[in-house]
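A.B. asks: fold the stuff below for me.
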Amino acid sequence: MTAESAEGPVPEDPAADPARPAHVSLHDRVSGARGDLEQRAQQARDQLEQKVEHARDQFEATNERIKKRTGRDLFAAIGVGVVAGLGLLAALLFAKVVFVIAAVIIAGAAVVELSAALRARGRRIDLAPQLIGTAAIMIAAYWFAMPVVWTALFFALALIIVWRVLSQMMARDGRVYASIFSDIVVGCFVPIYIPLLASAALMLARGDGGEWWVLGFLIVVVVSDTSAYASGLLFGRGGRHKLAPSISPGKTWEGFYGALAMGAVAGVLVAIFLLGLPWWSGIVFGVVLVGAATLGDLGESMIKRDLGVKDMSSILPGHGGILDRLDSILPSAAVALVLFFFLGPLAS
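C.D. replies: Purely as a prediction, here's the structure:
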């Protein structure tokens, strides 16, 4: 009988088989599992960082293509527009006095902007009477009747004329009569273009429920501007059908048609849900406001072309100047006031 059969099988020595692991303690197994988990977590983080980096690169590339084509930082413009819109919306719905104060300040800033651009082209524009006239017109529009508004406008124009004549008399710089007359005419244009048109929004806002009319026309104008921009990018590539090439080469008929369609849709929704008007009146509301907004945009483009500038200023990232954002709103406010008198009686 062999020793193996007598004493039973000989236990194997773990060390004798290098392929077989030795006994692993609980601590070692936990440490190994933790290491695997940390490794997987690090891999997941690395993959996430790569995806975020790729998305950011695509985002920046898209923004650069849009900026190269339109000259605007689209995403900065959206951010500024959202913040400004929410602030004005809150003031309009919950504190009309704050809205009035903000409107006066914005109109005054636009007057400063336009005056600075005109002075850069050699026009003598006196800022003090411009700002006094702006405040007088807009305050009269909210707190007083229409005859007072016309009186305030007359006061503003008279103040601008007298101030310029007296300033020129004291200057004694040999400026010729034709230049002085041009200075006066251009100076009188500023309060008619900015505060008088802007005052229409305050006339709307002061009545019961007027805040909804102001909000309604602003919605249509914003939708019109955004739709024109998007439609021009999608369908008007290469400027295939320019709307007004001698005034604004970037605008296309494709953009205008897109604005017209979406403006009509926005007008119907505003009429039904905000103003209590028949749906068909919303089409009139939207289409007329799109036309006013487009003309206002082209009008300001004409002014900028005459002044030789791309933007009135660079105070608003992605937008340019304050007047660059008010260009379509100013005439639309006056048109909305007219629509209020014609369509308002249809409200249920």
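
A.B. asks: only C-alpha atoms for contact and neighbour calcs from this point on.
C.D. replies: Fine.

A.B. asks: can you pull the contacts of F75?
C.D. replies: Contact analysis of F75 by C-alpha atoms under 8 Å, 6 or more residues apart in numbering lists N63, G318.

A.B. asks: isn't there a helix covering it?
C.D. replies: Yes: counting by DSSP: H, G, I helix; E, B strand; the rest coil, F75 falls inside a helix.

A.B. asks: what about it, distance to E60?
C.D. replies: F75 sits 10 Å away from E60, going by C-alpha to C-alpha, to the nearest Å.

A.B. asks: mind listing the strands for the stretch 151-300 of the chain?
C.D. replies: With DSSP state E, counting those that start in this stretch as the criterion, the stretch 151-300 of the chain has strands at 242-244, 248-252.

A.B. asks: and the longest one, what other elements does it pack with?
C.D. replies: Spelled out, it's strand 248-252. Contacts defined by 3 or more C-alpha pairs under 8 Å, 6 or more residues apart in numbering; DSSP states H and E place strand 248-252 against strand 242-244, helix 279-307.

A.B. asks: pretty sure V112 contacts L127?
C.D. replies: Yes: the criterion here is C-alpha atoms under 8 Å, and V112 meets it with L127 at 7.0 Å.

A.B. asks: higher neighbour count, those two?
C.D. replies: Legend: neighbour count by other C-alpha atoms under 10 Å for V112 and L127, higher for V112 (21 against 16).

A.B. asks: OK, contacts around that one?
C.D. replies: Contacts for V112 (C-alpha under 8 Å, 6+ apart) come out as L127.

A.B. asks: so it: helix, strand or coil?
C.D. replies: With three-state DSSP as the basis, V112 sits in helix.

A.B. asks: how about the one 3 residues further on?
C.D. replies: Three-state assignment for S115 (three-state DSSP): helix.

A.B. asks: pretty sure it contacts L127?
C.D. replies: Yes: with contact defined as C-alpha under 8 Å, S115 reaches L127; the gap is 7.1 Å.

A.B. asks: second chain to compare with the first, below:
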Amino acid sequence: MSYLDPRAGQASGDDTSVPAPYVHHTPGTPEDPYAEHRRSQAVPAYPDPSRHADEPAGGVPARHGPMSAAQDLPEPPGKRVKGKRRAGRGRADRKSRAGRNLPAAIAVGLSLGLVVLAALLVWPPALLGVVAVAAAVGVWETVRAMASIGARPPLVPLIAGTVVMTGLAWYEGVDALTLGLVATIGAAALWRLADGVPALRRDFTAITLIAVYVPFLLSFAAMLVRPEEDGAWRVLGTVVGVVLSDTGGYAAGVFLGKHPMAPKISPKKSWEGFAGSVTAAALGCAALLFFLMDVPVHYGLLFGAAISVVAVLGDLAESMLKRDLGIKDMSNLLPGHGGLMDRLDSILFAVPTAYLLFAIIAPN
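C.D. replies: Have a look, this model is predicted:
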């Protein structure tokens, strides 16, 4: 039995109990249950060179170490130890409900949007450079992420193939883009074959996935802007549709979300949020395409709804990929967003879909 146990010294049937040490107690006054502990933790009086001259000499309570009274003593009922504050109280939470730094996420999102808008309105061919740089960064992030499962797709031929595919899509169209894809996969496979057949067998699936998923899909944005009369509006309508889908889904999910959509892939997505995404994108794209391109309203509604559906599917596809890789974000390149691929996930599926839909609703 411990010397600090208040039951020490009481009569009991246990002959091995140790009597408690004598503690002076003034009759008529209640004993302080913490007095003995404080006396046992007191430091003997000695000259302290760090003590100010006006401080009284004598024992000083121990303030450091695992036996500090302020750390180990329980808080008396109905009282709070002076100077203690409950964890998290009074502290501003800088992160949103989505777990992101919301001010940084908004600033980065607006900056990326302004870059695309400036390229479209000032000089549309500049979008070719924006797409090539974005695809190259996306390839770099995905190659790094694949290292978490032991895959080593070669970065150099994939980056070179990304630039080639973007240029072929801009100048020649879909057929040339497809040939560029095959050439990129072949070049990366030969590069890895130099390390042996086992290395090629291990990395060929990752090579094909990266080449198709990032530069091939994103290169359709270069073909969207090719028509000189309304190419900029086609890209703008696609980007606005994706933004409205994300915004509408977030707002509806926060205020109305109750039924999970894909809890094992993306726990925060709900069917109510999905309905908000489709509604916001359909209405916004119908108005935008009608005023900018004279597209009939019913076609605009169809366009916006389809863009929203594939944008959500693209988001879920990347969430599933990251879950398989065991990572949260593709990188930490963008504050509040993670990596660039975490922003491009919805765009990747949206641009080829928009290219096909515009070929139907607004042929050249």
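
A.B. asks: next, the TM-score between them, please.
C.D. replies: Once superposed, chain against chain, the TM-score is 0.75 (TM-score structural alignment, normalised by the length of structure 1); 273 aligned residues with a C-alpha RMSD of 1.6 Å.

A.B. asks: re earlier: got any residues that touch both of V112 and L127 of structure 1?
C.D. replies: Common contact partners of V112 of structure 1 and L127 (C-alpha under 8 Å, 6+ apart): none.

A.B. asks: hang on, the earlier thing: can I get the helices and strands packed on strand 248-252 of structure 1 in JSON lines including distance to E7 of structure 1 and mean neighbour count?
C.D. replies: Output for those, formatted as JSON lines (distance: least, C-alpha to C-alpha, whole Å; neighbours: other C-alpha atoms under 10 Å):
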{"stretch": "strand 242-244", "distance to E7 of structure 1": "104", "mean neighbour count": "17"}
{"stretch": "helix 279-307", "distance to E7 of structure 1": "104", "mean neighbour count": "21"}
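
A.B. asks: could you point out the longest helix of structure 1?
C.D. replies: Looking across structure 1 with DSSP state H, the single longest helix is helix 26-70.

A.B. asks: show me what that one is packed up against.
C.D. replies: Checking 3+ C-alpha pairs under 8 Å, 6+ apart, helix 26-70 of structure 1 ends up next to helix 74-94.

A.B. asks: against structure 2, where does the helix it packs on fall?
C.D. replies: Helix 74-94 of structure 1 corresponds to residues 102-122 in structure 2, going by TM-score structural alignment.

A.B. asks: my guess is G318 of structure 1 meets K67, correct?
C.D. replies: No: using C-alpha under 8 Å, G318 of structure 1 makes no contact with K67, being 9.1 Å away.

A.B. asks: with neighbour numbers in mind, choose between the two.
C.D. replies: Taking neighbours as other C-alpha under 10 Å, G318 of structure 1 and K67 compare with G318 leading, 19 against 15.

A.B. asks: still on that earlier bit, once aligned, what mean separation remains between the match of helix 74-94 of structure 1 and structure 1?
C.D. replies: With the two structures superposed, stretch 102-122 of structure 2 lies on average 1.2 Å from its match in structure 1, counting by mean C-alpha distance after the TM-score superposition for structure 1.

A.B. asks: contacts only, for P124 of structure 2.
C.D. replies: Applying C-alpha under 8 Å, 6+ apart, we find P124 of structure 2 in contact with V225, A232.

A.B. asks: next: P195 of structure 1.
C.D. replies: P195 of structure 1 neighbours (C-alpha under 8 Å, 6+ apart): A107, G108, T134, I137, M138.

A.B. asks: now for the residue most central in space within structure 1: which residues touch it?
C.D. replies: Most central in structure 1 under C-alpha atoms, centre = their mean is G81, positioned 3.5 Å from the mean C-alpha point. G81 of structure 1 sits next to no residue when contact means C-alpha under 8 Å, 6+ apart.

A.B. asks: from A110 of structure 1, how far out is it?
C.D. replies: Counting by C-alpha to C-alpha, the gap from G81 of structure 1 to A110 of structure 1 is 16 Å.

A.B. asks: what do you get for P195 of structure 1?
C.D. replies: 9 Å.

A.B. asks: I figured I315 of structure 1 was touching I322, is that so?
C.D. replies: Yes: between I315 of structure 1 and I322 there is a contact under C-alpha under 8 Å: 7.3 Å.

A.B. asks: name the residue in those two with the higher neighbour count.
C.D. replies: The neighbour comparison of I315 of structure 1 against I322 (other C-alpha under 10 Å) goes to I322, with 22 against 12.

A.B. asks: which residue lines up with that one in structure 2?
C.D. replies: Counting by TM-score structural alignment, I322 of structure 1 corresponds to L340 in structure 2.
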